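>>> coordinates only, sequence not included:
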């Protein structure tokens, strides 16, 4: 595993996993949220993100967390492994709400400084509709890459896999 992509719904734990797995594999970690957001919750334009990603994915070793469908194709092409956190949405909602509470008013470690954690009703609705829209689009984009996907249905499965890789 030299070029790893972590995808899944919001709140699944993609950034938490990357923070743990990056050092185990000795890979530099990149967070799509940091690549996308500028201070004050200003979103980068697609060309800026693609330019940043091109520089990262051109290298031989990286770990990128974040689904971000608009740039997934480029990352998928170069990834040798895709870790898919395909968790129940009720778990992701609980984790998202816990994250919002924990980091309220300040930027979390995987986010751009100047983007304090906040409750966003639209974002919550996006997550609640994950299975009927975003998940379908993600799985469509993953077609043809099944040979490099490791899918985890719950955190226990992921922990077992992590334990087998950190020994």
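All right, it came through fine. Because the structure is predicted, anything quoted here is derived from the model rather than measured. Numbers count the residues shown, from 1 in each chain.

>>> Please count neighbours and contacts with C-alpha atoms only from this point.
Will do.

>>> Show the contacting residues for the nearest residue to residue 36 once chain neighbours are set aside.
Leaving aside its sequence neighbours, residue 36 sits nearest to residue 44 (CA to CA, 6 or more residues apart in numbering; 5.2 Å). By CA atoms under 8 Å, 6 or more residues apart in numbering, the residues touching residue 44 are 35, 36, 37, 38.

>>> Could you do residue 131 as well?
Contacts of residue 131 (CA under 8 Å, 6+ apart): residue 89.

>>> here's the one I want to compare it with:
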């Protein structure tokens, strides 16, 4: 893990990024609770509530994202390269979260089958999807790209390579994770 900066150095608009199912949403809620700011999950902007992750029309997705990043304070998780530049332009700090691929698969199956997920769709009807299983495999090596992007922004950044690093971050910043 990189040195853990004081949380205050990341400012009041923090992006949490990293590969799918690495624990971004869980950390986002803990950070937002600690700072007393809104937690936003970009997946919820992208997908319609009361569905099994059906995508929203692109223009609605972009509008919801634009409205959220315009807020003065937030912690926001998610990637979505098409809107990432706008979020980076507003962010004051970045946390990159990673986890081993096997852990990411276990998290996906557990939270989907148990229907317990931080950042779940309102009224969602989650199910195991081959597209997601494939996506996890396809994105298995993207953590380095997330770390590189964060480093290139010049923003204060913290990098967690696994759940041990997340635990150390939580201890340093006195964060309480709700389990997902």
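The structure has been received and is ready for your questions. Computed from a predicted model, the values in this text were never measured in an experiment.

>>> re the thing from before, would you mind finding the match for the residue nearest to residue 36 of the first structure in the second structure?
Matched by TM-score structural alignment, residue 44 of the first structure corresponds to residue 56 in the second structure.

>>> So that match versus residue 152 of the second structure, what's the distance?
To residue 152 of the second structure, residue 56 of the second structure is 31 Å away according to CA to CA, to the nearest Å.

>>> in which helix or strand would I find residue 60 of the first structure?
Assigned by DSSP states H and E, residue 60 of the first structure falls within no helix or strand.

>>> Quick check: it touching residue 2?
Yes. With contact defined as CA atoms under 8 Å, residue 60 of the first structure and residue 2 form a contacting pair (6.7 Å).

>>> For the two, indicate the residue with more neighbours.
Under the criterion of other CA atoms under 10 Å, the comparison of residue 60 of the first structure against residue 2 puts residue 2 first, with 16 against 11.

>>> OK, contacts around the more buried one?
25, 27, 60, 61, 62, 63, 79, 80, 81.

>>> In a markdown table: these, plus distance to residue 7 of the first structure and secondary structure.
What follows is these, written out as a markdown table (distance: CA to CA, whole Å; DSSP: H, G, I helix; E, B strand; the rest coil):
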| residue | distance to residue 7 of the first structure | secondary structure |
| --- | --- | --- |
| 25 | 18 | helix |
| 27 | 17 | coil |
| 60 | 20 | coil |
| 61 | 17 | coil |
| 62 | 14 | strand |
| 63 | 11 | strand |
| 79 | 12 | coil |
| 80 | 14 | coil |
| 81 | 11 | strand |
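
>>> For residue 33 of the first structure, see how far away the residue nearest to residue 36 of the first structure is.
Note on residue 44 of the first structure: its distance to residue 33 of the first structure, by CA to CA, is 10 Å.

>>> Residue 88 of the first structure now?
Applying CA to CA to residue 88 of the first structure and residue 33 of the first structure gives a distance of 22 Å.

>>> which of those two has more neighbours?
When residue 88 of the first structure and residue 33 are compared for neighbours, residue 33 comes out ahead with 17 against 14, by other CA under 10 Å.

>>> Pretty sure that one sits against residue 67.
No. Using CA under 8 Å, residue 33 of the first structure is not in contact with residue 67; the gap is 9.7 Å.

>>> ok, back up a step: which one (most neighbours) among the contacts of residue 2 of the first structure?
Of those, with other CA under 10 Å as the count, residue 63 tops at 26 neighbours.

>>> Show me which helix runs longest in the first structure.
helix 89-103 (DSSP state H).

>>> Sort out which residues of it are buried, please.
By neighbour count with 16 or more other CA atoms under 10 Å, helix 89-103 of the first structure contains the buried residues 89, 92, 93, 95, 96, 99, 100.

>>> Now tabulate those residues in a markdown table and tack on distance to residue 130 of the first structure.
Converted to a markdown table, the buried residues of helix 89-103 of the first structure look like this (distance: CA to CA, whole Å):
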| residue | distance to residue 130 of the first structure |
| --- | --- |
| 89 | 7 |
| 92 | 10 |
| 93 | 11 |
| 95 | 15 |
| 96 | 13 |
| 99 | 18 |
| 100 | 19 |
